[in-house]
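Participant: Got a predicted structure plus its sequence, pasted below:
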Amino acid sequence: MSIQKNDNTIVIHKASIDDQKIIADLGKKTFDQSYGTFFKNKKNLSEYLESSFSLDKIANSLEKSDNLYWLVRDKQDDAPIGYAKVKLNSPSEFIDSNHVSKLQRIYLLKGYEGKGIGSELHHFILEEVTKTDSTHIWLSNLKIKSQAVAFYKGKSYQIAGEHRFTIGDETFDFWAMYKCLK
């Protein structure tokens, strides 16, 4: 399935195993662009990028039926500019429901933010997840990324709790945010 944004600038389509290299490359680049400056020890960042976005790890993730991936392409030159991943059936300690999905990744390359593409992708994701039995969607958002927190609050997400995530010898504080779907 693919859609075209109203002004025909992007195409969103469901990713397949054939897209593993594109997703791995986008994952490394967009994660670095989004979070790289928050790492004090760049070795932690590079090791995380290599392990989390290896071709094998992405391929295994793409093959799981509960994982949904989408690629965003610039319609002008068909270049991949972002991607998203949702894990269906992903309960959270912060949400009192068994029908929960997690928005694990939604990233755009630097230079594509602030153009409405993230909102369009998010809207598309919600439409797709609403077709499942999920009643809620949740995500983790780095607390100090106030612009991202504001983005999700603007989409009616609420803060449900907080948690920490450790990469190498660095620990980061996150908000768990959720939204009711039904």
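Facilitator: Nice, thanks for sending it over. This one's a predicted model, so the numbers in the text were calculated from it and none came from an experiment. Numbers count the residues shown, from 1 in each chain.
Participant: all contacts plus neighbour counts: C-alpha atoms, from now on.
Facilitator: Fine.
Participant: Tell me where the longest helix sits in the protein.
Facilitator: Ranked by residue count, the top helix of the chain under DSSP state H comes out as helix 20-35.
Participant: which residues touch the residue sitting nearest the centre point of the chain?
Facilitator: Central residue of the chain (CA atoms, centre = their mean): Arg105, 1.4 Å from the mean position. By CA atoms under 8 Å, 6 or more residues apart in numbering, the contact list for Arg105 reads 83-86.
Participant: can you check Ala84 too?
Facilitator: Contacts of Ala84 (CA under 8 Å, 6+ apart): 69-71, 103-107, 121.
Participant: Please compare the first structure with the one that follows:
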Amino acid sequence: MTNALIIRLAMVDHASALASLGRATFKQAFAHLFQDHDETLERYLEQTFTLNKIAKSLLKPNNKYWLALIDEKLIGYAKLKLRSSHPLCRGRRIGQLQKIYVDSTEIGGGVGRALVKIIEDEARRQLCDRLWLSVHEGNAQARGFYEHIGWRDIGQDTFAIGELQLSYRIMVRDLES
């Protein structure tokens, strides 16, 4: 018997759990990019996934987070950032699927799809007509997933973490009402 997936809106009292899961899932997804740069990775995790930083982000009116749980165990989360454009993706009503992380043991089980659907539905409710996201250029599995569910690649961007320059693909999804 499979256990039911529950998606719920995150509140500020979830900040600690989000910070812990964020650290763990980021490391699962990207540690291989930091070979010979362990200190850079640890610094990034310590700066990005602090309790204070996540709590402040949860309180911003343009940010909405959702938690994915199975048997009350947090296995993933996603973040929608409203009114967030990108030089390759402009418009009046743009949102960003800014974060989506799922524990590596749960990938392929529908958690990512459920989180993306929640983000897209909320973006429509907030009258966004387009969403964008960035996905690491080397993550063919994630890029294929987004293409399969209707997102399209519109170009490349880079992001620096310490001395590392990482290449990303920018993907968009036009939202019909």
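Facilitator: Received the coordinates, thanks. The structure presented is a predicted model; accordingly, all values stated were derived computationally and were not measured.
Participant: Could you report the TM-score for this superposition?
Facilitator: After superposition, the two chains reach a TM-score of 0.95 (TM-score structural alignment, normalised by the length of structure 2), with 174 aligned residues with a CA RMSD of 1.1 Å.
Participant: on that earlier part again, out of the contacts of Ala84 of structure 1, name the ones that lie in helices.
Facilitator: Per DSSP H, the subset of the contacts of Ala84 of structure 1 in helices is Leu121.
Participant: can I get the contacts of Ala84 of structure 1 in a markdown table with distance to Ser140 of structure 1?
Facilitator: Formatted as a markdown table, the contacts of Ala84 of structure 1 follow (distance: CA to CA, whole Å):
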| residue | distance to Ser140 of structure 1 |
| --- | --- |
| Tyr69 | 17 |
| Trp70 | 19 |
| Leu71 | 20 |
| Leu103 | 8 |
| Gln104 | 8 |
| Arg105 | 9 |
| Ile106 | 11 |
| Tyr107 | 13 |
| Leu121 | 17 |
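Participant: Closest one of the contacts of Ala84 of structure 1 to Ile159 of structure 1?
Facilitator: Of all those, the one with the least separation from Ile159 of structure 1 (CA to CA) is Leu103, at 14.4 Å.
Participant: count of neighbours near that closest one?
Facilitator: Leu103 of structure 1 has 22 neighbours, counted by other CA atoms under 10 Å.
Participant: Now it: closest residue in space that isn't a chain neighbour?
Facilitator: Val86 (4.5 Å; CA to CA, 6 or more residues apart in numbering).
Participant: Now check structure 2 for the residue matching the one you found.
Facilitator: When structure 2 is aligned by TM-score structural alignment, Val86 of structure 1 is paired with Leu80.
Participant: And Trp70 of structure 1, by the same measure?
Facilitator: Match for Trp70 of structure 1 (TM-score structural alignment): Trp66.
Participant: which residues of structure 1 fall in helices?
Facilitator: Counting by DSSP H, the helices of structure 1 are 20-35, 42-52, 55-63, 117-130, 146-153.
Participant: circling back to that earlier point, what range does the longest helix of structure 1 cover in structure 2?
Facilitator: The aligned range for helix 20-35 of structure 1 is 15-30, by TM-score structural alignment.
Participant: mean shift between the matching stretch and structure 1?
Facilitator: Its aligned residues in structure 1 lie a mean 0.4 Å from stretch 15-30 of structure 2 after superposition (mean CA distance after the TM-score superposition for structure 1).
Participant: which residues sit in contact with the residue mapped onto Lys117 of structure 2 from structure 1?
Facilitator: In structure 1, Lys117 of structure 2 lines up with His123, judged by TM-score structural alignment. Counting by CA under 8 Å, 6+ apart, His123 of structure 1 makes contact with nothing.
Participant: Any figure for the gap between His123 of structure 1 and Ser46 of structure 1?
Facilitator: Remark: distance between His123 of structure 1 and Ser46 of structure 1 (CA to CA, to the nearest Å) = 32 Å.
Participant: Then Gln158 of structure 1?
Facilitator: For Gln158 of structure 1 relative to Ser46 of structure 1 (CA to CA), the value is 32 Å.
Participant: of these two, who's got more company?
Facilitator: Using other CA under 10 Å as the criterion, Gln158 of structure 1 and Ser46 rank with Gln158 on top: 17 against 14.
Participant: Surely that one is in contact with Cys180?
Facilitator: No - in this structure, Gln158 of structure 1 is not within contact of Cys180 by CA atoms under 8 Å, at 9.3 Å.
Participant: which non-adjacent residue is nearest Ala176 of structure 1?
Facilitator: In space, Ala176 of structure 1 is closest to Ser140, 4.7 Å off (CA to CA, 6+ apart).
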